[in-house]
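In: using only what follows, build the 3D model:
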Amino acid sequence: MTEKLFDTVLVANRGEIAVRVIQTVQRLGIRAVAVYSDADVQARHVRLADEAVRLGPAPARESYLDIDAVVDAARRAGAQAVHPGYGFLSENADFARALEAAGIVFIGPPVASLDAMADKIRAKETVSAHQVPVVPGIADPNLSDEQLVAQADEVGFPLLIKPSAGGGGKGMVAVHAAADLPAALASARRTAASAFGDDTLLLERLITSPRHIEVQVFADAHGTVVHLAERECSLQRRHQKVIEEAPAPLLSAMDDGGGALRARLGQAAVNAARSVGYVGAGTVEFLVSDDRPDEFFFMEMNTRLQVEHPVSEEVVRVRGRRQDFVELQVRVAAGQELGFTQDDVGLEGHALEARVYAEDPANGFLPSTGQVLTWEPPRGEGVRVDAMLFPDTPDEQPAITGFYDPMIAKIIACGVDRTEAMQRLDGALATTVLTGVTANLAWLRDLAALPAVRQGALTTTMIDEMDAWSPPALSAAQLAVVAARLAEVDRSASSERVGAWHAADAWRAVGAPSPALTLEVGGETHSVVPADDPDVAASDLDVRLDARRDPRTAWVRRDGVTWRVHRLSRSELLSAARAAAAARRAPDGAGSPEARTPMPGTVVAVHVATGDRVEAGTHLADVEAMKMEHPVTAAMAGTVTVHVAVGDSASADAVIATIDPDPASD
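Out: Modelled structure (predicted):
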């Protein structure tokens, strides 16, 4: 079928999913319109689209989450339909209603389906009435925190707090002791209110040794509902998926290849979709106990395309042909039939997807912001890359900000079996080049290389239970090579100026020269003498400099690992000396008197007031960035002075509070 389905489709999203949808829409001969915030003026999806419409300022609530602005953009662009991608407004029933009122097709399920599945409490009640097993718990939207605490013993500990609205793991908190429940409920309510505009919570039994299995479903408006097999998404960190794959290793390891369980899961997913009159693409998520794989429980239904849909696209065959899920969405939204039944669906090969995040795994996975300098995606047989970055324009990459999710790309690898797919994924991660921001590429390789992961013995808790990760260290000889490259930048700059006073080398008017540079790598400083001949000293190092934008930083790659090496300036050395002096004045063993936020964000809670006395470890404030809350704590005991208020924007390394330390005791 090649007929035009709509004249114009507006894509109400950003990043890699907007790029992915725009490419399919244009392939179908449809005019694609992008939307953007002020932070995304130069984004790839904006340049790729046939037209782009500004929504508003950078904050999502003032742009991508502004229903009126998005609907107005669709009207102005003459769009007959809107594809919401995932996240943002993709599961927002009010958005679907607004489009319906404007006479614009929502490429998604009916409003009634969105309403039913958006509320996890209502969703559990609905599907359980249609032979879909659900996790035991408390699901009453009228209960206060105090009432939830009072009834928590009925669920038992450990338990899981879940926001009733939204998804993606945001606001979900595991609680192992009753004493921790009040604070966890308060934090979960803040996150739910901020992310979804609804702070309703429910409590569920925490399943031990859980595996996250989800089933892709599609339904048309003519009564056909099918499932397109399952994905395993058990490799998660803080309820955010990291590596996904299809088909699920848990099922493949069974005596019958998972056929019987696949059929049961698929039928349960189809029942869940039928229970709400579903139309379009959706995903039904289940928890499966690793100890009892024959027992599974409904978690939620995501009423949209999933981030991990590419792994299913790579292995699902309909009458032997690969399917484009976005195309199926568009065709169903235009009123067409799916054109196939469950008997036409089969599987071929294996596929894995690794999510590339701008984050620092060696520093608590804190999101990383900054200007992308280099992006060289992997290539090769069985490798696919969905990214928000430009593949062939190194000088025009966008900046990664703290306003949005830190995921910047997905690397997908497929093969005839899981072993080949894993090998291709490792090779793809090793050859990916990303500089300018810290990313999780090396950590993903180490994760995928773990024996348990190689064997498919996965659970949703295994990453959170892992020891802290750190990359291998650069040797003294390698640091000397990097120092020489950084010194070359100074020499190049000084050659344009005349006179000894402008020299950037070791010359001094008084005293002996001091050729050593102070380099910072992973939070540690090193005094390094530049190598005399860097080309000979370490030919295996790939050193990337950006003398124009960041002349004191080098991005260094070796064996698939990337390090950020920063040459400290005199002012930075002076600040470090002052901080060290302050620490020496504090009691033995105390940290810095300044409590700082590790990254830019918004202050969402302040738990102390100026003049309060605090102990070391006291929870001072919470800063939200990239959809996560980051606690700021006191490093020492003393009297606190607070420098921020709720709602304030904080830059990276901003001082949130200072502690006047207690006098050192004997």
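In: going forward, measure contacts between C-alpha atoms and count neighbours the same way
Out: Will do.
In: the stretch 301-450 of the chain: helices as residue ranges?
Out: Under the criterion DSSP state H, counting those that start in this stretch, the stretch 301-450 of the chain contains helices at 309-315, 325-333, 418-431, 441-449.
In: structure for this one too, so we can compare:
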Amino acid sequence: MFRTVLVANRGEIACRVIRTLRQLGIRSVAVYAEGDHGPHTSEADQALRIGPAGAATYLDIEAIMEAAQWSGAEAIHPGYGFLSENAAFARACTASGITFIGPEPYALEVMGDKIRAKNHVAQAGVPLVEGISEPGLSDEQLIAAAEGMTYPVLIKPSAGGGGKGMHVVDKPQDLPETLKTARRVAKAAFGDDTLLIEQLIRSPRHIEVQILADSRGNTIHLGERECSLQRRHQKVIEEAPSALLDEATRQRIGEAACATARSVGYLGAGTVEFLVPAEAPETFYFMEMNTRLQVEHPVTEEVTGIDLVAQQIRIAAGLPLEITQQDVNLTGHSVEARVYAEDPASGFMPSTGEILCYQEPEGAGIRVDSGIRRDQEIGTGYDPMLAKVIATGADREQAFVRLEQALAGTVILGVTTNISFLRQLAADPEVRAGQMDTTLIERRIPQMEFPTAQQHHAEAAAAALSPQPAQGAPLAWRRDGWRSGEPVPARYQVLPSAAGSDQEPFTVTLQGPLRPDSGTRTVTASATREGTEVWVHAQDYTGAFTVLDHQAQVLRHLSRLKAEHTEAVPEVTAPMPGTVVSVGVVDGSAVTTGQVLVTLEAMKMEHQLTAPLEGTARIHVNQGQTVKLGQVVAAVEAAEEPAAAADSEHTSRENTESKDT
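Out: A predicted model of the protein is given here:
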């Protein structure tokens, strides 16, 4: 076995790999970009800074190889994402005499190109869905080839993975513009804008099979996972095993996954993904192979009792599998929910900030894989996933009950998360019945109601700032001065700080320090000229409030009076820090309400900023520019209404006539 392994990743997967290395008695080396001081840097035996801030540092092959050689690492575990499926990185490891804990470059190249992969597995007899998968086709050629297809269709980047960069096209007339967007996203995300088009299967179930293969020719599968609960092709909740498959189909789909792996001489842990029509669960189609560890691998570990990271390391060290297909037994049920820094109530807008409080759930069957800690800064430069909450039970129902309880016990203050969304999804009747497909979440979102701020939440926020009487002092004495007689009640205005919130301010009067319920947590964040931000967690609600004392209330009132007497031009501001990936209109051009002005990229997703009204666009940013939260990126000068123009002309004519008279 290896003595030292470098982990070329960050966040929760780096922590996950380091945990297994410690159990195996292997020395671990972490790498990090400047300013990225997550838990992985302290949990490893050694941590090395390899470059400037930003995700690009984790893609720097030369810097990572230098760190590996300097630390004496004999092997590198790439985790997932970043360089985990990069054939050039695998070759660089071999050239340096360092073992790449993953498959051979050939498998990475074949399966990393969706077009090549589909053509390859077709020769192995694995069933495929209808589509266009020829390399090098231009937009015009793809449009021509798609003329005979039935819509909707799905555009996929050939070099992509994890659902990133996929676009659904409902009508033929939308295909040309969507292809342009898809190429831009694919180029930015994967450095390759090659696209393919597939028939979109209605009511599809996303089923994937975990495989292990060693250097002695042994290939086995560890059962399937269901990943049908997705939003924008990104997995949200995954489980093992699937509630859809019967034992015969489970065996057939497992054999197809092993055949796919053998066709490329696969080595290590991998996942073969299939689409299964909900109305025909005995039918399945090859979708892609992920030549790495998957985010959702814990649910397979929980129902099989097999540590997949340990198996990866053993295989990379040249050891044979100690497990045969007959040894694999699925016991119980496991489900995983991904906790993201995003605000479901605001269209899942990315959330940034400092982690002020973090509490993981505990209990029977509960596991948490996280990569955050208190005081850590969450920005837009990395993936927004903060943690994975995994619940395992004797059966599917118990696993989901435990997941709901675990999510309720997960407390993260300082950034907005999707926990409320996950709890509603886990309690959905169709989800609990196992009757779901990849479109269920999009159908459910319009019906979901997210908790809003209530009076007792505002009181808890105000109580966190209420002055405390000095110990042993008479009632008349207070920290904010003294008065003879009874203390004067403190009066506050409390405003929900959520982006886009239209709730009216709460008026809170405190006779003395309020003692919030034992289940309520409050954390004072930062004081500004407008007031003090306080985070509150109480049962199903988590949110931030701006608490205004008397001085802040006066300043706010004066500011509003000033705004009422100022003719403001509607401005479009950045809802999060990010990078401008495209500018939709030329400065000075006429725009209509809802027209895209600027497109921002943050946390690996694009966000379109549109015109709030009809008028003339004023663009204040350029493509490639980095913008801050709240920065004005564009403005729209309202078009003068004809009636107003006529009145103006009439008034002018009257004034002229008066002067002539």
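In: care to give me the TM-score?
Out: The TM-score (TM-score structural alignment, normalised by the length of structure 2) is 0.90; 625 aligned residues with a CA RMSD of 2.5 Å.
In: would a markdown table of the helices of the stretch 301-450 of structure 1 with mean neighbour count and distance to residue 601 of structure 1 be doable?
Out: What follows is the helices of the stretch 301-450 of structure 1, written out as a markdown table (neighbours: other CA atoms under 10 Å; distance: least, CA to CA, whole Å):
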| stretch | mean neighbour count | distance to residue 601 of structure 1 |
| --- | --- | --- |
| helix 309-315 | 23 | 30 |
| helix 325-333 | 22 | 33 |
| helix 418-431 | 20 | 29 |
| helix 441-449 | 19 | 24 |
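In: how about the ones you listed, which one is nearest residue 616 of structure 1?
Out: Proximity to residue 616 of structure 1 (CA to CA) singles out helix 441-449 among the helices of the stretch 301-450 of structure 1, at 31.1 Å.
In: so the closest one versus helix 418-431, what angle?
Out: 160 degrees (axes from the mean of the first three to the mean of the last three CA atoms, to 10 degrees).
In: now helix 441-449 of structure 1: which residue numbers in structure 2?
Out: Helix 441-449 of structure 1 lines up with residues 419-427 of structure 2 when matched by TM-score structural alignment.
In: same check on stretch 296-305 of structure 1?
Out: Mapped onto structure 2 using TM-score structural alignment, stretch 296-305 of structure 1 spans residues 284-293.
In: which position in structure 1 aligns with residue 354 of structure 2?
Out: Counting by TM-score structural alignment, residue 354 of structure 2 corresponds to residue 371 in structure 1.
In: tally up the residues packed near that match, please.
Out: For residue 371 of structure 1, the number of neighbouring residues by other CA atoms under 10 Å comes to 16.
In: what residue, apart from its backbone neighbours, is nearest it spatially?
Out: Sequence neighbours aside, residue 399 is the residue nearest to residue 371 of structure 1 in space, at 4.1 Å (criterion: CA to CA, 6 or more residues apart in numbering).
In: before we move on, back to that, ok, residues contacting the match of stretch 296-305 of structure 1?
Out: Taking contacts as CA atoms under 8 Å, 6 or more residues apart in numbering, the residues outside stretch 284-293 of structure 2 that touch it are 79-80, 84-85, 102-103, 107-108, 111-112, 114, 117-118, 126-129, 161, 253, 269-277.
In: where along the stretch 1-150 of structure 1 do the strands fall?
Out: Remark: strands assigned in the stretch 1-150 of structure 1 by DSSP state E, counting those that start in this stretch are 8-11, 31-37, 51-56, 81-83, 105-106, 137-138.
In: tell me the most buried of those?
Out: Among the strands of the stretch 1-150 of structure 1, strand 8-11 has the highest mean neighbour count (mean count of other CA atoms under 10 Å), at a mean of 28.
In: which residues touch that one?
Out: With CA under 8 Å, 6+ apart as the test, strand 8-11 of structure 1 has contacts from 18, 21-22, 25, 30-35, 74, 77-85.
In: and it, which stretch of structure 2?
Out: Aligning strand 8-11 of structure 1 against structure 2 (TM-score structural alignment) gives residues 4-7.
In: chain center to the matching stretch: distance?
Out: In terms of CA atoms, centre = their mean, to the nearest Å, the gap separating the centre of stretch 4-7 of structure 2 from the centre of its chain is 27 Å.
In: mean per-residue distance, it to structure 1?
Out: Comparing stretch 4-7 of structure 2 with its match in structure 1 after superposition yields a mean distance of 0.5 Å (mean CA distance after the TM-score superposition for structure 1).
In: state the distance from the match of residue 354 of structure 2 to residue 515 of structure 1.
Out: Distance, residue 371 of structure 1 to residue 515 of structure 1, by CA to CA, to the nearest Å: 30 Å.
In: who's in contact with residue 493 of structure 2?
Out: Shown in contact with residue 493 of structure 2 (CA under 8 Å, 6+ apart): 505-508, 547-549, 553.
In: please disregard the earlier target; I meant residue 389 of structure 2.
Out: Taking CA under 8 Å, 6+ apart, we find residue 389 of structure 2 in contact with 336-339, 366-369, 403, 406-407.
In: 6 Å instead?
Out: Residues counted as contacts of residue 389 of structure 2 (CA atoms under 6 Å, 6 or more residues apart in numbering) are 336-337, 368.
In: how far away is the closest residue to it other than its chain neighbours from residue 34 of structure 2?
Out: Excluding the flanking residues, the one nearest residue 389 of structure 2 by CA to CA, 6+ apart is residue 368, at 4.7 Å. Using CA to CA, residue 368 of structure 2 is found at 26 Å from residue 34 of structure 2.
In: neighbour count: those two, which is higher?
Out: Higher neighbour count among residue 368 of structure 2 and residue 34: residue 368, with 19 against 14, using other CA under 10 Å.
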